[in-house]
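>>> Provided below for reference: sequence and predicted model.
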Amino acid sequence: MKRSVVEMATPAGTPIGTALAALAAEDPHRPAVTTSAGTLTRRDFEDRTNRLARAYVEEGVTPDSFVTILLPTGASFLEAVVATWKAGATPQPVSHRLPERELREIIELADPSLVVGADLPDRISAPAGWSGADGFSSAPLPPMVASSLKAPTSGGSTGRPKLIVSTEPATAESLRSFAALVRLQPDGTVLSTGPLSHNGPLFTDVAALLLGCHVVVMERFDAEQALALVDRHGVDWMYAVPTMLRRTTDLPQDLLAATDTSSLRTVITMAAACSPALRQSCLDLFGPDVMLELYAATEAHAVTLVDGHGWLERPGSVGRPVVGEIEVRGPDGAPRPSGEVGKVRRRQVREESLTAAIDPAGDVGLR
């Protein structure tokens, strides 16, 4: 579809705000985000994030600073992230359920210009439900591109919290390349089932918005409700970690048979190991063409993908690297041959992009 508003790119790429403004101008009444509270159109989402970005700047957000976001999962979380990019800053998402000590350590490490979702006496902050954006203009902001797309905390490390600061700029191209890798399609309908403080749900949602998709957000996962939302909205792409898949495949057979999931083209899983038994249950329910598994996306030093056919051909495999390099090394640091046990070493190839991992037909080396 031809865009009615030209996306003006900076040397780093197209600002995320510019890309979303083009989509809002093209089809302002198309649904953008749906939650249990209702639906925001593209124009609603554009106007709200423009006002919020101006309010953030007024509060002291500066280009390339971090904005810590710890809101509950919902439309307001996505608005805060997009407003941060529009202000030229980098979102630093964390769970709103973090213990106070851990949150303090993260904030001390990140030193954000603003904390969204908490009322902290020693930090510039905007608590949940903050109305500070009221009265600000909803007009587009000057194009801004933060040098880092994101700065999530590490979910698998020990000791003090660590930030994973992206080396990719906050551009539409960065996220659209990821979208192509995980089979998101323009103008589709996406079901977001996980906490938006987590890397997978958050950045697949924003990538989907940049493709003009309608994103249906579940504030809390429920397997039966998820299938009902797939049926109601004609969802074609769904995120589900293995625990969610287990709860779904364990539903009564009569309920599964009565729910129409034929709209689904992709069900993607990540964030934990998917057991052989669960893989088979997913294949039985959704089929090999629909299933897709992603490994190591948060750090993105090296990323692998495998689809349902790969599951069948190589049981236990997480696929082949589509970004970066992966080796298995022994105690001496030397690479181990196939079939031997060792430590996994992942290496980022700096000149490699997600776009380069995708062939012109849109396929990736999954098996």
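Looks like it came in fine.
>>> can we go C-alpha only for contacts and neighbour counts from here?
Noted.
>>> who touches stretch 152-172?
Contacts to stretch 152-172, defined as Cα atoms under 8 Å, 6 or more residues apart in numbering, come from residues 12-16, 19, 85, 90-94, 102, 105-106, 109-110, 145-151, 174, 199, 210, 299.
>>> ugh, typo on my part, it should be stretch 323-333
By Cα under 8 Å, 6+ apart, stretch 323-333 touches 300-304, 335-337, 341-349, 352-354, 357.
>>> mind checking which of those are buried?
Those of those that meet the buried threshold are Ala300, His301, Ala302, Val303, Thr304, Pro335, Arg336, Gly342, Arg346, Ser353, Leu354, Ala357, by 16 or more other Cα atoms under 10 Å.
>>> would you convert these into a markdown table that also reports secondary structure and distance to Asp187?
Shown next, in a markdown table, are the buried ones among the contacts of stretch 323-333 (DSSP: H, G, I helix; E, B strand; the rest coil; distance: Cα to Cα, whole Å):
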| residue | secondary structure | distance to Asp187 |
| --- | --- | --- |
| Ala300 | coil | 26 |
| His301 | coil | 29 |
| Ala302 | coil | 29 |
| Val303 | strand | 26 |
| Thr304 | strand | 26 |
| Pro335 | strand | 44 |
| Arg336 | coil | 45 |
| Gly342 | coil | 43 |
| Arg346 | strand | 34 |
| Ser353 | coil | 24 |
| Leu354 | coil | 21 |
| Ala357 | helix | 23 |
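>>> second structure for comparison follows:
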Amino acid sequence: SPKLTRSELDMIIETVKPRLVVGGESAAATQLSAGVDPGAEFSTEAIESRIPACWKAITSGGSTGRPKVILTHVAGTTDPQRASYALQQARDIILNPGPLYHNAAFSSAHQCLFAGGQVVNMERFDAERSLQLIQRHRVQYTMMVPTMMSRIWHLPAEVRESYDLSSLRTVLHLGAPCPTWLKERWIEWLGPERIVEAYAGTEGVGATSISGTEWLQHKGSVGRAAGGAEMRVLDADGRECAAGVVGEIYFRPPEHRRGNFSYLGASAKQSGDWVSLGDLGHVDEAGYLYLADRRTDVVISGGVNIYPAEVENALGRHPDVRSCVVIGLPDDDLGNRAHAIVQLADEARNRIDAEALAEFLKTHLVRYKIPRSYEFVSAELRDDAGKARRLQLREERMAALAVTAAENPPK
């Protein structure tokens, strides 16, 4: 990401240990700054042409606090007749509204080009601009995160409905949990056959998918295992969980794709050929998966597990909530409490308060899951890839609490 701080970039450089860094400022051993003549110390001989063993190396979103790089062990060659990505078709015109440092956007855009298609790439996401581009270029496929879908839906109805989206065959959304109310609105707007959801990781070990038609029968689900991969949910002792019981999600890729990834800066959590991406969830009787949260994000309050994604999904159902992130903060009584950071729609900032949100949540969540504290912000909480820096948000609030405690010592 071009938005990385110097410290974040340095952590990636430390992890990758590159031979040379060109441009920018970093702690790399060999650095060639932008605009500087390299001089005679570098050879002018042509570099030998090589095919890389890994066609891409994507950095993680940093949600764990330390970066890792995910290497895809697939050679850097392609067959244009076979290139495809998640429901794309050969020679599609696609809209890529996401940042190219995000794996899904990077892979989707490149595979489209490899297959002879056209990519309409947005420099930055803008809700109305995305509709303009779909209409102008007769886009057939786009991939979005729920943040983008929410921003489009919060456009005035007369604006949203003024564009011709009849060319659009597929809207694939992924990258973050999609609030139920938002998914329902998009299905009503464009029809269930055009809305598809996927859950997967950059590692490529497995994925689930669900059509809008299926989702109406399994609301909240991210689908069943797809693409030849197998999936199961295991408890802390490695036993398979019964339907409805939350556990850790594991995938086993098809045999020809096993061993196709590795980490720099981390190690995979595996059980034989089964690989975990660190997410929690449960399946229903029909094998449809429902996400809970990453294990590191769980808030243990009064000895009970609270999954932030579940609370965020409920908060997102409120029509005036534009975005939200739930974190755990220390609590003298409960050990930790769920704290909601909320971005309201502009017109709602003077009429919606913590009490109103807590009252709204009473019809959607059991009492212990309702946040004990609320904070209202105007800044965007998620980036264009739909990712929230949950750890960073928590650290900032922990630092503020420490300052307050120092200024007001116990008597």
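Done, it's in. These numbers were taken from a predicted model, which means no experiment stands behind them.
>>> can you calculate the TM-score here?
The TM-score (TM-score structural alignment, normalised by the length of the first structure) is 0.62; 252 aligned residues with a Cα RMSD of 3.0 Å.
>>> list the ones among the contacts of stretch 152-172 of the first structure that fall in strands.
Thr90, Pro91, Gln92, Pro93 (DSSP state E).
>>> which pair in these spans the largest distance?
Spatially, the most separated pair among these is Thr90 and Pro93, at 9.6 Å (Cα to Cα).
>>> give the residues shared as contacts by these two.
With Cα under 8 Å, 6+ apart as the test, Thr90 of the first structure and Pro93 both reach Ala151.
>>> chain center to stretch 228-246 of the first structure, what's the gap?
How far stretch 228-246 of the first structure lies from its chain's middle: 15 Å, per Cα atoms, centre = their mean, to the nearest Å.
>>> next, count neighbours for the equivalent of Ile106 of the first structure over in the second structure.
Aligned counterpart of Ile106 of the first structure in the second structure: Ile12 (TM-score structural alignment). A count of nearby residues for Ile12 of the second structure, using other Cα atoms under 10 Å, gives 21.
>>> ok, and the closest non-adjacent residue to Asp132 of the second structure?
That one is not Asp; residue 132 of the second structure is Gln. Spatial nearest neighbour of Gln132 of the second structure, excluding adjacent residues (Cα to Cα, 6 or more residues apart in numbering): Tyr163 at 6.8 Å.
>>> give me the neighbour count for the counterpart of that neighbour in the first structure.
When the first structure is aligned by TM-score structural alignment, the residue opposite Tyr163 of the second structure is Thr259. Counted with other Cα under 10 Å, residues neighbouring Thr259 of the first structure total 15.
>>> contacting residues around Thr259 of the first structure?
Leu227, Ala228, Asp231.
>>> from Glu26 of the first structure, how far out is it?
Taking Cα to Cα, to the nearest Å as the measure, Thr259 of the first structure and Glu26 of the first structure are separated by 34 Å.
>>> same check, this time on Gly342 of the first structure
52 Å.
>>> in stretch 283-297 of the first structure, which residues are buried?
The neighbour-count check on stretch 283-297 of the first structure (16+ other Cα under 10 Å) flags 283, 285-288, 290-297 as buried.
>>> can you tell me which of the residues you listed end up in helices?
Residues of these located in helices (DSSP state H): Leu283, Leu285, Phe286.
>>> distance of the counterpart of Arg329 of the first structure in the second structure from Gly247 of the second structure?
For Arg329 of the first structure, the aligned position in the second structure is Leu234, judged by TM-score structural alignment. Distance from Leu234 of the second structure to Gly247 of the second structure, counting by Cα to Cα: 5 Å.
>>> now the common contact residues for the two.
The contact lists of Leu234 of the second structure and Gly247 share Cys241, where a contact means Cα under 8 Å, 6+ apart.
>>> hmm, back to that, save the ones in helices among the buried residues of stretch 283-297 of the first structure as TSV, and put in distance to Val116 of the first structure too.
Listed next are these as TSV, based on distance: Cα to Cα, whole Å:
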residue	distance to Val116 of the first structure
Leu283	40
Leu285	40
Phe286	38
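>>> tell me the SS of the residue minimising distance to the centre of the second structure?
The centre of the second structure sits closest to Gly175, judged by Cα atoms, centre = their mean, with a distance of 3.0 Å. Recorded secondary structure, Gly175 of the second structure: coil (DSSP: H, G, I helix; E, B strand; the rest coil).
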